[in-house]
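>>> would you be able to build a 3D model of this:
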Amino acid sequence: MRRITKNVLLFMFGCICIALYCEFGIYYVVIAQCSWPELLGGSEETTLKAFMLADTHLLGPWRGHWLDKMRREWQMNRAFQTIVHVHRPEIIFLLGDLFDEGEWTNRDQFEDYVTRFRKLFAVPEDIKLYVTVGNHDIGFHNNIRRGSIERFNKAFNTTSVQLVTIKGNHFVLINSMAMEGDYCSLCTDARSRIESISEILQCSENPTKCTSKSKKYIKRNKHNYSRPILLQHFPLFRKSDAVCTEPDAPPLPERNKPFRLKIDALSKDATDYLVSKLKPRAVFGGHTHHGCLLHHNYKLSDSIEFSEYSIPSFSWRNRPDPKYMLVKISPENYAVNKCELPKETTIAFTAIVSLILFSCYLVRRRHIGR
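From the prediction side, this is the model:
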């Protein structure tokens, strides 16, 4: 074989290896650097490993170039599947805005959305996946089109408010748009479900406060009391992100921009209602696309303290450094690790440097051969 042909083939082989690393291997290298947090107390039987993410924003039929859509979906698919393979969570929570144009799609377009989502975020049968709805999935409260809620709930087997109990840990999943506070059917249904869940929690905490309905539920489901974890798309009430000091908080001056209540965050009335009824020990949400950690101390009928975590977007379209969370949870405690995904600049830099170094190797190899 002529030397020039051999060098061309070797160069092509090197390019393939570099591409495989940048499109597959780098996800394993970065994701493997993050591990499950240490949890004090709790046995293996009651400790749950939860993977949380938010704001995937799959592009629809109108926004974005087809190449951009294909690239973002490939990135999120590789990241998601690598996380599942490396960390092996027992449960996955996706906190809203699965789709970017869900509120505008017709039936066929929405079904295509769901099919793509299930393909990109496929999980093994032994891992449970739960989702909460976001404003981009069905629209904000005043812009929800007829049938949007019903088709989303049917596709993802969810409701306006849902109580999920796993290993003695209680999660309350909430449709943030149902917290408007008016008397629409969605808000009325959500309030009714929250009242029922509140009765169950009160009954399990204090048997003297049981109703016949809550007592039957606790007996049927062997429900033991533990303060629940609240999961939804919106943050709880806050005036802006100025209180957020995480490294991935919004940049200035965006951080100081006042929130539009019921659009950027829940209203104070809705927040007070949820906290008083559910007494959460932690709250997780998305929506802002940025990170935030707040410690709350509500002095209502009694003092209720908890932390609220805003999860940054999982999409490279929304931020250059997407994140996700690994959360270990027992009925008595929980621990959180926020994990990074590869930055696009890192991937590009790795590819360019690797290509330059490999080209230099080939040139040096040719001169040495002579």
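
>>> please make it C-alpha for all contacts and neighbour counts, starting now.
Will do.

>>> wait, residue 130 sits on residue 92?
Yes. Counting by CA atoms under 8 Å, residue 92 is a contact partner of residue 130 at 6.2 Å.

>>> compare these two (neighbour count), which wins?
Taking other CA atoms under 10 Å, residue 130 and residue 92 do not tie; residue 92 has more neighbours (19 against 15).

>>> tell me the spacing between that one and residue 231.
12 Å (CA to CA, to the nearest Å).

>>> tell me what the longest helix belonging to the chain is packed against?
Across the chain, the longest stretch assigned as helix under DSSP state H is helix 344-369. Counting contacts by 3 or more CA pairs under 8 Å, 6 or more residues apart in numbering; DSSP states H and E, the secondary-structure elements packed against helix 344-369 are helix 3-20.

>>> quick one: the helices in the chain, in order.
Ranges of helices in the chain, per DSSP H, are 3-20, 26-31, 66-87, 107-120, 135-138, 148-156, 185-205, 212-221, 268-278, 344-369.

>>> most tightly surrounded among the ones you listed?
helix 135-138 (a mean of 24; mean count of other CA atoms under 10 Å).

>>> this one next, for a side-by-side:
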Amino acid sequence: MDGILDVSWRIQCLLLLVTGISACPCSDPALCDPIQHSRDLETYVFYVKSKNWKHYDWTQVTTVALFGPYDPELMCFAHSKGARFVLKGDVPLKHIVDAKQRANWIAEKVNLAKSQYMDGINLDIEQPVLPDTPEYYALTDLVKETAEAFHREIPGSQVTFDVAWSPSCVDNRCYNYSAIAEFSDFLFVMSYDEQSQIWTECIAAANAPLNKTITGYEQFMNMSIDPKKLVMGVPWYGYDYVCLQLTEDNKCTLEERPFRGAPCSDAVGRQIPYRTIMKQVNGSLTGRLWDDGQKAPFYNYKDTKGALHQVWYDDPQSIALKAAYIKKLGLRGIGMWNGDHLDYSDNPVAQQQSRDMWKALIP
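This is a model prediction of the structure:
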């Protein structure tokens, strides 16, 4: 059957060439064939910009999701390493409530993936949806029909869907999670931004505290979602908060900024990549501190205007604790937002820090 699929795909490529699509950009035309096999442990990488991908740990990478400009060199290289290279799929839900518009959008994405010799699509919707609305049903249909089209048109292709850290209507994303998991190849669980809705005190806290993160996976599995349909997403970034007040026991009070019903939100903070954090932490007021309740590092610093800040982030220690649950819970794998948040410069210290972050993904 695999041989038949290979021939079929090559015929499709020839047809695309006839219609004006550019030829395979790889030195070896076989690298334009879709990846059809899967590995036991998924390591999912979101690519955003530049040539950082050359420094990824390709012994781990299984899928690269394109969230930046298309780079044919990256496609060829990923395929040479046996890794899938997939599109980003995002569309306003009001545009796909109509079945015909939905079909047109899917056909457009399939054709784009074919023309760029890609291996599927990552559906990154992240829009508020309430139960039993037209958007609720249209979203489920979108996942089902997208998966059917990609699997039919591109042999071995992968269709995934990004979900919040918990299925409990986080940020009003009240999706049909069980059905979406069934129709897609797997869910990428964004186990970060877990303070997007702060219902308790308005204080700075970890972006992805361990107990809260693991509770989210238990909730998904309690919906009868197969753990092999869940990939754990971890953050390679942190949040920088300005403290209205900072107590001696490191309690950083935040400005109240309501978000979707909650009195406070991490929106009052500023996202900063891991590479920036590593350049700042050692020269901060406190150096790296560890919160044993949340299993996360943080530090305090003072800016040039004299304002006190608190930064919460994830590092190899906190990520390794989460990764250990992949085997314990039987999850499909791990991934991060995003692969370009590390320092891939020639600095030896930065190189070791980046290697340690990649290594932490291995459960």
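
>>> where does the TM-score land?
Scored against TM-score structural alignment, normalised by the length of structure 2, the superposed chains reach a TM-score of 0.36; 196 aligned residues with a CA RMSD of 5.9 Å.

>>> is it true that residue 338 of structure 1 touches residue 325?
Yes. Using CA under 8 Å, residue 338 of structure 1 is in contact with residue 325, at 4.5 Å.

>>> so which of those two has more stuff around it?
residue 325 (21 against 17).

>>> the more buried one contacts residue 80, correct?
No. Using CA under 8 Å, residue 325 of structure 1 is not in contact with residue 80; the gap is 11.9 Å.

>>> tally of neighbours for residue 7 of structure 2?
12.

>>> check the gap between it and residue 147 of structure 2 for me.
Counting by CA to CA, the separation of residue 7 of structure 2 from residue 147 of structure 2 is 22 Å.

>>> what's the answer for residue 278 of structure 2, then?
Residue 278 of structure 2 is 40 Å from residue 147 of structure 2, by CA to CA.

>>> looking at those two, which is more packed in?
Taking neighbours as other CA under 10 Å, residue 278 of structure 2 and residue 147 compare with residue 147 leading, 22 against 17.

>>> so what's that one closest to, chain neighbours aside?
residue 159 (5.6 Å; CA to CA, 6 or more residues apart in numbering).

>>> on the three-state scheme, the one you found is what?
The three-state label given to residue 159 of structure 2 by DSSP: H, G, I helix; E, B strand; the rest coil is strand.

>>> wait, isn't it in contact with residue 110?
No. Contact between residue 159 of structure 2 and residue 110 fails when scored by CA under 8 Å: they sit 11.1 Å apart.

>>> now the common contact residues for those two.
Common contacts of residue 159 of structure 2 and residue 110 (CA atoms under 8 Å, 6 or more residues apart in numbering): residue 150.

>>> and the two? which has more neighbours close in?
Neighbours were counted for residue 159 of structure 2 and for residue 110 using other CA under 10 Å; residue 159 has more, 26 against 22.

>>> that one and residue 145 of structure 2: what is the separation?
Distance from residue 159 of structure 2 to residue 145 of structure 2, by CA to CA: 10 Å.

>>> now residue 273 of structure 2
36 Å.

>>> give me the number of residues near residue 46 of structure 2?
Residues contacting residue 46 of structure 2 under the criterion other CA under 10 Å number 22.

>>> now whichever strand or helix holds it: buried residues?
According to DSSP states H and E, residue 46 of structure 2 maps onto strand 42-47. Across strand 42-47 of structure 2, burial judged by 16 or more other CA atoms under 10 Å covers 42, 43, 44, 45, 46, 47.

>>> packing partners for whichever helix or strand comes after that strand?
As assigned by DSSP H and E, the chain's next helix or strand after strand 42-47 of structure 2 is strand 63-66. Packing partners of strand 63-66 of structure 2 (3+ CA pairs under 8 Å, 6+ apart): strand 42-47, strand 84-89.

>>> turn the ones you listed into JSON lines, including distance to residue 234 of structure 2.
As requested, these are exported to JSON lines (distance: least, CA to CA, whole Å):
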{"stretch": "strand 42-47", "distance to residue 234 of structure 2": "10"}
{"stretch": "strand 84-89", "distance to residue 234 of structure 2": "19"}
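
>>> residues contacting residue 356 of structure 2?
So residue 356 of structure 2 contacts residue 316 (CA under 8 Å, 6+ apart).

>>> that one sits in which helix or strand?
Residue 356 of structure 2 is located in helix 348-360, with elements delineated by DSSP H and E.

>>> in that helix, what counts as buried?
Residues of helix 348-360 of structure 2 classed as buried: 350, 353, 354, 355, 357, 358, 360 (neighbour count, 16+ other CA under 10 Å).

>>> and the nearest residue to residue 164 of structure 2 once chain neighbours are set aside, how far from residue 46 of structure 2?
Nearest non-adjacent residue to residue 164 of structure 2, counting by CA to CA, 6+ apart: residue 190, 5.1 Å away. Noted for residue 190 of structure 2: a distance of 12 Å to residue 46 of structure 2, by CA to CA.

>>> kindly report the same for residue 11 of structure 2.
For residue 11 of structure 2 relative to residue 46 of structure 2 (CA to CA), the value is 30 Å.

>>> likewise for residue 240 of structure 2?
Distance of residue 240 of structure 2 to residue 46 of structure 2, given as CA to CA: 22 Å.

>>> ditto for residue 355 of structure 2
Look at residue 355 of structure 2 and residue 46 of structure 2: by CA to CA, they are 17 Å apart.

>>> residue 349 of structure 2 now?
24 Å.

>>> again, but for residue 356 of structure 2
Taken as CA to CA, the span from residue 356 of structure 2 to residue 46 of structure 2 is 18 Å.

>>> same question, residue 6 of structure 2
27 Å.

>>> quick one, what contacts residue 321 of structure 2?
Applying CA under 8 Å, 6+ apart, the residues near residue 321 of structure 2 are residue 210.

>>> count the neighbours of residue 2 of structure 2 for me.
For residue 2 of structure 2, the count of nearby residues is 10 (other CA under 10 Å).

>>> residue contacts, it?
Taking CA under 8 Å, 6+ apart, we find residue 2 of structure 2 in contact with no residue.

>>> please consider this matter closed, and thank you.
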